[in-house]
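[1] pasted the sequence and its predicted model underneath.
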Amino acid sequence: MTAPFTPKTLRGAIVSFKLPDPMPSVIVFQYNPASLSRTLEARTSGGGEGAGEEAFRIAGAPNETIKLEIEFDDTAGMGGSDTAQPGGVAAQLAALEMLIAPSSALVIANTILTQIGTIEIIPPQAPFTVLVFGRNRVVPVRIAEFGVSEDEFGPDLTPIRAKVSLGLKVLTYSDLQFTHPGHHLSLAHQVSKEVLAKIANVGSLDAVLGSGQRII
């Protein structure tokens, strides 16, 4: 029995939009990852070390990458229960893969255009993709790396257990145009971080250098 005051655990998800259609496609994490790693690289104004005030200039939001591993498990459905998913976990895997692949209809259309002599074929845009990992982490991302380990199979060799390793490039207001919804989503995420940063910066130098000491 669940304790009456146990907080409900939110589920992480990858949400995608085919703009301008506002209806999302949602891939919910069956199990939230046990860990999530982030790498941030400062976006400076120049390629060198800089001199004077130039050494402290920031050209925009930092370049950030996120790596996480999510798991899907449909072994409970092997007995024909109501929780069984058609195709095991292959449906979730396919939905993730389609975020980085052009549609077959577009491939066919572009092939026809090439055959009739169209000079330039514009590469298609990937869906607008958002990582939702709690209320304080809703960020636009692009899938940069995708690794799958299929760990168990049904009698028809359909995968029923899988681990997916995702490498995500966080898209910021520095990457997206002002008119793109991801621009405003990224800016709102930064504002929430600024609020958290103010909470962390309530201390003083007394605990570091001693009472009454100053750096500048």
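    Arrived safely, thanks for sending. Numbering: from 1, shown residues only.

[2] rest of the way, CA atoms for contacts and neighbours
    Will do.

[3] list the contacts of stretch 22-41.
    Stretch 22-41 has contacts (CA atoms under 8 Å, 6 or more residues apart in numbering) with 11-18, 62-73, 92, 95-96.

[4] now do the same end-to-end measure for it.
    32 Å (CA to CA, to the nearest Å).

[5] quick check: next helix or strand after the longest helix along the chain?
    What stands out as the longest helix in the chain, according to DSSP state H, is helix 181-200. Following helix 181-200 in sequence order, the next helix or strand is helix 206-209 (DSSP states H and E).

[6] distance from the chain centre to that next one, please.
    Chain-centre distance of helix 206-209: 38 Å, with CA atoms, centre = their mean, to the nearest Å.

[7] could you do stretch 145-164 as well?
    On CA atoms, centre = their mean, the centre of stretch 145-164 falls 21 Å from the chain's centre.

[8] okay, one more to line up with it:
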Amino acid sequence: MALLMRGALVEYSGAFLGPIPNIVIFQFNPEKLSRTINIPPPPAITPTSRKQKTETGKASAPPTESISVTAQFSAADDLGRGDALSVVPRLFGIAPQLAALEKMVYPPKTPGGLIGAAIDAVGAALGGGAQAATRSVPREKVPTLLFIWGPTRVLPVTLKTMSITEQQFDFLLNPVQAEVSLGLEVASAPPSKDVVANGALTYTNLIKDTQATLNLAKAAVLAVDIIPF
């Protein structure tokens, strides 16, 4: 049986991946992935900008990349297994996957996202409410995500748009089938302190540079077919 790699979105906190990050693995890999390279227009030429271009060699902002995918989720496979994995879909359908996705667009309120919230709640209950189990720690306004699409693309992204179409329901009106359209924006210049994002971007760009070099080798071989002698 051939190995099937699945795409995923991974939310992480701080400079490193936590022990249990918020992860949504695509149950079925999207059939299409649309990528848009947004090229910013060149700035207006002024005496000041002409001087800056001469001094720095830079005239405009770098291009940015946006990605659009449509993911399908269904409880049918897990319900048919009949093992421990079928317990959650029997109770909630695919609502847990959808809830995890939705959490990725809201500002996290506690360290560790979903897991941190649960730990804080339990700790506060055990402490009788007199003393907080943990202190609140300021976090970024939006979650930091990694979009993983095979071994050659690991990109830091932010979720810009999300459209959820719930298509079928169980007797408790839990969704058991849904289609989720995601709009992602690649973080082309993540903060320097974000070690995970910068490492992922460097890794993916290195692979892209290698692939472009391989294409040059192929083009050199095929050049004889397009250059007349």
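    Good, I have the coordinates. If you're wondering where the values come from, they're calculated on a predicted model, not measured in any experiment.

[9] now for the longest helix of structure 1, which elements pack on it?
    On a contact count with 3 or more CA pairs under 8 Å, 6 or more residues apart in numbering; DSSP states H and E, helix 181-200 of structure 1 meets strand 138-153.

[10] any idea of the angle the strand it packs on forms with helix 181-200?
    With axes from the mean of the first three to the mean of the last three CA atoms, to 10 degrees defining the directions, strand 138-153 of structure 1 sits at 100 degrees from helix 181-200.

[11] which parts of the longest helix of structure 1 are buried?
    Judged by neighbour count (16 or more other CA atoms under 10 Å), helix 181-200 of structure 1 contains these buried residues: G182, H183, H184, L185, S186, L187, A188, H189, Q190.

[12] those strands in structure 1, which residues are they?
    13-17, 25-28, 36-41, 63-73, 128-132, 138-153, 159-170 (DSSP state E).

[13] with respect to T114 of structure 1, which of those lies nearest?
    strand 128-132 (26.7 Å; CA to CA).

[14] matching residues in structure 2 for that closest one?
    Under TM-score structural alignment, strand 128-132 of structure 1 corresponds to residues 144-148 of structure 2.

[15] what's the mean gap between the matching stretch and the aligned bit of structure 1?
    Aligned to structure 1 and superposed, stretch 144-148 of structure 2 gives a mean residue distance of 0.6 Å (mean CA distance after the TM-score superposition for structure 1).

[16] for the residue mapped onto I100 of structure 1 from structure 2, list the residues it contacts.
    Aligned by TM-score structural alignment, I100 of structure 1 pairs with V105 of structure 2. By CA under 8 Å, 6+ apart, the contact list for V105 of structure 2 reads V142, P143, L159, K160.

[17] taking those, please make a ChimeraX selection of just the buried ones.
    Buried members of the contacts of V105 of structure 2, defined by 16+ other CA under 10 Å, are picked up in ChimeraX with:
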select :143,159
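
[18] okay, the strands of structure 1 in CSV with distance to D206 of structure 1 next?
    Shown next, in CSV, are the strands of structure 1 (distance: least, CA to CA, whole Å):
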stretch, distance to D206 of structure 1
strand 13-17, 43
strand 25-28, 46
strand 36-41, 29
strand 63-73, 33
strand 128-132, 39
strand 138-153, 36
strand 159-170, 37
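
[19] out of those strands, flag the one nearest A105 of structure 1.
    The nearest among the strands of structure 1, by CA to CA, is strand 13-17 at 17.8 Å.

[20] give me the stretch of structure 2 that that closest one matches.
    Using TM-score structural alignment, strand 13-17 of structure 1 corresponds to residues 8-12 of structure 2.

[21] that stretch vs structure 1, average offset?
    Relative to structure 1, stretch 8-12 of structure 2 is 0.6 Å off (mean CA distance after the TM-score superposition for structure 1).

[22] now do that stretch: everything it contacts.
    Counting by CA under 8 Å, 6+ apart, 18, 21-26, 104, 112, 143-149 sit against stretch 8-12 of structure 2.

[23] just the buried ones among the residues you listed, please.
    21-24, 26, 104, 112, 143-148.

[24] tell me which two in those residues are the farthest apart.
    Pairwise distances across those peak at 21.6 Å for F26 and G112 (criterion: CA to CA).

[25] now do the residue nearest the centre of structure 1 against A42 of structure 1, distance only.
    Nearest to the mean C-alpha position of structure 1, counting by CA atoms, centre = their mean, stands L131 at 3.8 Å. Distance, L131 of structure 1 to A42 of structure 1, using CA to CA: 21 Å.
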